[in-house]
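> Okay, here's the prediction I keep looking at, along with the sequence it came from:
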Amino acid sequence: MVININKSYSQHFQSSSFSSPQPGTSIIITGAVHGNETCGTAAIRRVIAEIESGILQMVSGKLTLVPVCNPLAYQLGQREGERNLNRRLIPTDNPKEFEDHVANWLCPLFAAHDVLLDLHSFRSQGEPFVLIGPENNRGPLESFSYAKHELAMALRLGVHRLVDGWLDTYARGVQYRQQRLGRHADAKSIANADTQFGVGTTEYMRSVGGYAMTLECGQHLDPQAPEVAYQAIVNTLRHLGVIAGAAPAPVSHMEALRIYDVIDKLHEGDQFVREWRSFDVVSQGDVIGRRHDGSEVRAEHDGRIIFPDSGAAAGEEWFYLTMPNPRVSMIADNLKADA
């Protein structure tokens, strides 16, 4: 599929699919949703080559691999093409930005599969971690019934930190943005305050009946990040019985955290009080940053900071705060059951 857009970019979308004669799970694995996050791209291309050469062998189900979800951002070597693909990821009859065209191609692919593994990296230094969805619920925000499946898969990726609470927290952040909107807000500010803005790849996958997780493989330029991504792919495919090989055991320990707040940068003059890394420990009352007017931004609970972004623009996410996750007992029970 080739898309020509108004800035003289000519891009195509590409995926590789492999199917076994034997029935099984259908899984899609994606990279470069953000164009400067290339560890997933490298790992996915390695897996494609190894399947084609016979090093990895399909035994059941269907596998679709998308090395580059956002070819415009990837070509430019930056996070976004015309907007953040991992926000407001929904099909549209009236595409205006390049990422709208991506969504119209990518969302039907998600809907045709059972499981999504989305591979990312992050700007600041820090260790890899996995983001999973909510506990089972029938609520209006993100109704879900595959929490056990997600947790079992997350424990086999090879990483030792798990985070949930994304969409609940993002919805609260959107409420804050709505309260701040002025009469003369620009189009980007209005879009950022839309309740659908928190819907990305995994949220969309859950909305069409599947389950999904985001693996943050490390810092963008970490030479180990592609290996983290590759091992996670292989572990996932063996866990689901899609490729040959022994099913991996769960990791021996997992730190579990829950996002409880997202803090936006409100002014270009907002500054951190120090250089933060993802998963740096914060205590209740710690000063994390100062607004341009001198007011302090403090942590409400003991926990950790994630995704600190000193380069965020005004109106964008500045950092997230986490606290210990109440699902830790569920994780412990899962590990004990597999021991």
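Looks like it came in fine.

> switch to C-alpha atoms for all contacts and neighbour counts from now on
OK.

> Wait, a strand at Arg258?
Yes - counting by DSSP: H, G, I helix; E, B strand; the rest coil, one finds Arg258 located in a strand.

> tally of neighbours for it?
Neighbourhood size, Arg258 [other C-alpha atoms under 10 Å]: 21.

> Likewise for Gln75?
With neighbours defined by other C-alpha under 10 Å, the count for Gln75 comes to 14.

> Second structure for comparison follows:
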Amino acid sequence: MMIYQAASQRYERMVYRSLGTSGVKLSAIGLGLWNNFGSVDANDRQAAIIHQAFDLGITYFDLANNYGPEPGSAETNFGRILARDLHAYRDELFIASKAGYVMWPGPYGNWGSRKSLIASADQSLRRTGLDYFDVFYTHRPDPQTDPEETALALDQLVRSGKTLYVGLSNYNGEQTRQMAQIFRELRTPYIINQPRYNLLNRQIETDLLPELANQHQAAVSFSSLCQGLLTDKYLHGVPADSRANKATIPFLHPVQVDQTLQTIQALNQVAQRRHQSLAQMALAWNLRQPTMASVLIGASRPEQVVANVQALDHLDFTPAELTEIDTILDRQAPIDWSAK
């Protein structure tokens, strides 16, 4: 087996953006391990994707306790690759994990109590083999737990050396404001917010992003390519095995497929004039936001990572391009994102 050695020029092309007023900078493209890194996925391919990402200067790797399938297997697989191939580069990586969705049976394997968050962080550290995470998120707000308890649990993880920083994911503007106030009082190093954001889901523009701007905080977006919809996969129709057949994916629900396809085809025409793929334009569009430090991509093969990083070659938009994109999106019927 060949020993992995990172590309010597890995930092020359990547863009790095500051996380608010903190001293941390993230690669403008981050690799999400939500899909394709579980127990059902080929280990060699997982390693090839991670190697390719780091070789291109991606330093932000995003995990969660329940990523798989099976839940937890993405952390285990990443930890194995890290120990075998990337151990010497640990201090060059910014590794995140999260807790807050269902992970194990019973009342403590879910949501945001101190019991759940601390137990989950301990399990995640064991699975990855890490001494600490660079950032640990609460994955979603818990309506039945006092926000102060969740904040205190994250603060304890920092003070016990299990994470350097903390973050929020899936929090709206008001929830973020409330948590940020508690973190300030505790002097907890809260530095990042991770919302769902893409061309077809702009809800955070009127709520969360203004709040983050007021706080001088930064975001990293997930579902940046709308789970594959903002790629070339759907430009010529809906593949038989696509997510359009799953009613739980609202933007591909059968009643909206035709209109959604027209929308992405129109967006693709804008991308072509920019000499970009639709995916590259979608990533660049997310990064146009001043508060957006990084965008997460998923990948099932290394070539996708290479193509997505090329979005950084053309991040600027003209006012006319932004107006045209807004006009295209305004024609799209409202989507019920609560059905996600």
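Arrived safely. Nothing here was measured: the structure is a model prediction, and the numbers come from that model.

> Any idea what the TM-score comes out to?
After superposition, the two chains reach a TM-score of 0.27 (TM-score structural alignment, normalised by the length of structure 1), with 150 aligned residues with a C-alpha RMSD of 6.4 Å.

> My understanding was that Met213 of structure 1 contacts His120; is that so?
No - with contacts counted by C-alpha atoms under 8 Å, Met213 of structure 1 stays clear of His120, the gap being 10.6 Å.

> Looking at these two now, which is surrounded by more residues?
Neighbours per residue, other C-alpha under 10 Å: of Met213 of structure 1 and His120, the larger number sits with His120, 28 against 24.

> how much space between that one and Val130 of structure 1?
10 Å (C-alpha to C-alpha, to the nearest Å).

> who touches both of those two?
Thr214, Leu215, Glu216 (C-alpha atoms under 8 Å, 6 or more residues apart in numbering).

> a markdown table please, covering these and showing neighbour count.
A markdown table is the format used below for the shared contacts of His120 and Val130 of structure 1 (neighbours: other C-alpha atoms under 10 Å):
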| residue | neighbour count |
| --- | --- |
| Thr214 | 21 |
| Leu215 | 24 |
| Glu216 | 25 |
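
> From what I see, Leu287 of structure 2 and Val295 are in contact.
Yes - between Leu287 of structure 2 and Val295 there is a contact under C-alpha under 8 Å: 7.1 Å.

> So for those two, which residue has more residues nearby?
The neighbour comparison of Leu287 of structure 2 against Val295 (other C-alpha under 10 Å) goes to Val295, with 27 against 22.

> now, among the shared contacts of His120 and Val130 of structure 1, which is nearest to Cys107 of structure 1?
Taking C-alpha to C-alpha as the measure, Cys107 of structure 1 lies nearest Thr214 of these, at 15.9 Å.

> helices and strands around the helix or strand containing the closest one, which ones?
For Thr214 of structure 1, the host element (DSSP states H and E) is strand 211-219. Strand 211-219 of structure 1 is packed against strand 115-122, strand 129-131, helix 147-154, helix 201-207, helix 225-239, with contacts defined by 3 or more C-alpha pairs under 8 Å, 6 or more residues apart in numbering; DSSP states H and E.

> Quick one: name whatever helix or strand follows the longest helix along structure 2.
Secondary structure of structure 2 per DSSP state H: the longest helix is helix 257-273. Downstream of helix 257-273 of structure 2, the next assigned helix or strand under DSSP H and E is helix 278-287.

> any idea of the angle the helix or strand following that next one forms with helix 278-287?
Moving toward the C-terminus from helix 278-287 of structure 2, the next helix or strand (DSSP H and E) is strand 292-297. On the basis of axes from the mean of the first three to the mean of the last three C-alpha atoms, to 10 degrees, strand 292-297 of structure 2 is oriented at 150 degrees to helix 278-287.

> Report the secondary structure state of Arg304 of structure 1.
The local conformation at Arg304 of structure 1, judged by three-state DSSP, is strand.

> Quick check: chain neighbours aside, which residue is closest to it?
Val281 (4.5 Å; C-alpha to C-alpha, 6 or more residues apart in numbering).

> still on that earlier bit, which member of the shared contacts of His120 and Val130 of structure 1 is positioned nearest Glu150 of structure 1?
Set against Glu150 of structure 1, the nearest of the shared contacts of His120 and Val130 of structure 1 by C-alpha to C-alpha is Thr214 (10.7 Å).

> The residue nearest to Arg304 of structure 1 - how many residues pack around it?
By other C-alpha under 10 Å, the residues close to Val281 of structure 1 number 16.

> where's it relative to Gly303 of structure 1, distance?
Distance, Val281 of structure 1 to Gly303 of structure 1, by C-alpha to C-alpha: 6 Å.

> Then Val328 of structure 1?
Distance from Val328 of structure 1 to Gly303 of structure 1, by C-alpha to C-alpha: 14 Å.

> Comparing the two, which shows the higher neighbour count?
Gly303 (22 against 15).

> Name the helix or strand for the residue lying closest to that one once chain neighbours are set aside, please.
Excluding its sequence neighbours, the residue lying closest to Gly303 of structure 1 (C-alpha to C-alpha, 6+ apart) is Met323, at 4.2 Å. Counting by DSSP H and E, the element that carries Met323 of structure 1 is strand 317-324.

> In that strand, which residues are buried?
Glu317, Trp318, Phe319, Tyr320, Leu321, Thr322, Met323, Pro324 (16 or more other C-alpha atoms under 10 Å).

> which helices and strands sit right next to the helix or strand harbouring Leu322 of structure 2?
Assigned by DSSP H and E, Leu322 of structure 2 belongs to helix 319-330. Counting contacts by 3+ C-alpha pairs under 8 Å, 6+ apart, helix 319-330 of structure 2 packs against helix 257-273.
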